[in-house]
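Colleague: Let's see this in three dimensions:
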Amino acid sequence: MTGNAGLFHIAWELTRRGWNVMPTVRNARGADLYAAPLDDEEAVIPIQSKALSRRAAVPLGTDLSRLRSRWWVITLGANDDDPTCFVLSLEEVKDLSTQDKGKGRAYWLEAKNYEKPEFREAWHRLV
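Modeller: Reported below is the predicted structural model:
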């Protein structure tokens, strides 16, 4: 339910700001939703949603080259009445990620790396 709450919160935020939003099928590879500004249907952007019930690192898998969506939105407190979103580009997600030591070597986006003022509720960055 946390994933759905975050996804639909993002759709609500973007709709309020004049975007047409279409969620994809859950667990599909790639973007979780696509958004297009009302005045330019051809400017569709893919968005990856990561919803968290509390402050935590975001798992990114073991191969950063498999990450696809150009924009990522991390929703903290997705099940709360007033969630907070952080808007990052794919390049920022990759640049700010850290990797486990030892076996598995998974990548993570630590909370301290996405919880920055420049990403907080930064919907204006989506272009």
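Colleague: Going by C-alpha atoms from here, please, whenever you check contacts or count neighbours.
Modeller: Will do.
Colleague: mind listing what Leu96 touches?
Modeller: 109, 113-114 (C-alpha atoms under 8 Å, 6 or more residues apart in numbering).
Colleague: here's the other one to compare against:
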Amino acid sequence: MSYQPGYSRGGLNARTANQEQAQVTIDMGPAFDIDREVEGLTSSVARLKQMSRAITEESQLSRQAAESLEEVLERSRMALKQGMRKLNRAFHQSKSNHLLYLALFVVAIFFTLYFWSKVYRFIRWFV
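Modeller: This next block holds a predicted model:
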């Protein structure tokens, strides 16, 4: 396709420098009041600002609630870990029969005291 002066791609006319610009006027009629439209837009902008402030406040409250929930969850997680450690320690201690040894030791002490008191009475009876 060869170059044709005055035309652009696709067959559209290019604007020339000496062409006059057209001016368009739109008559809105007596029902259109610019002051009323501006007041309506101003009130709409005010409502949007109030809504954005409310949304900002709500998001801050939600963020604070989420942070407090995270803190509570972290504390409960730590308490659960401590409880699990204590249960694990108690389980291992119960497997080692240390309570059985403690009970046998207490029985041996009582038996020794009982035997010693009987021997002491027997010796005192002779003296």
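Colleague: where does the TM-score land?
Modeller: Here the TM-score for the pair of chains, by TM-score structural alignment, normalised by the length of structure 1, is 0.16; 33 aligned residues with a C-alpha RMSD of 4.1 Å.
Colleague: just the contacts of Leu96 of structure 1 now: which is nearest Ser89 of structure 1?
Modeller: Tyr114 (10.8 Å; C-alpha to C-alpha).
Colleague: I'd say the closest one and Cys85 touch.
Modeller: No: the criterion here is C-alpha atoms under 8 Å, and Tyr114 of structure 1 misses it with Cys85 at 9.8 Å.
Colleague: Between these two, tell me which one has more neighbours.
Modeller: Counted by other C-alpha atoms under 10 Å, Tyr114 of structure 1 and Cys85 do not tie: Cys85 has more neighbours, with 27 against 23.
Colleague: does Asp95 of structure 1 count as helix, strand or coil?
Modeller: Following DSSP: H, G, I helix; E, B strand; the rest coil, Asp95 of structure 1 is assigned to helix.
Colleague: want to try JSON lines for the contacts of Leu96 of structure 1, with secondary structure as columns?
Modeller: Listed next are the contacts of Leu96 of structure 1 as JSON lines, based on three-state DSSP:
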{"residue": "Leu109", "secondary structure": "strand"}
{"residue": "Asn113", "secondary structure": "helix"}
{"residue": "Tyr114", "secondary structure": "helix"}
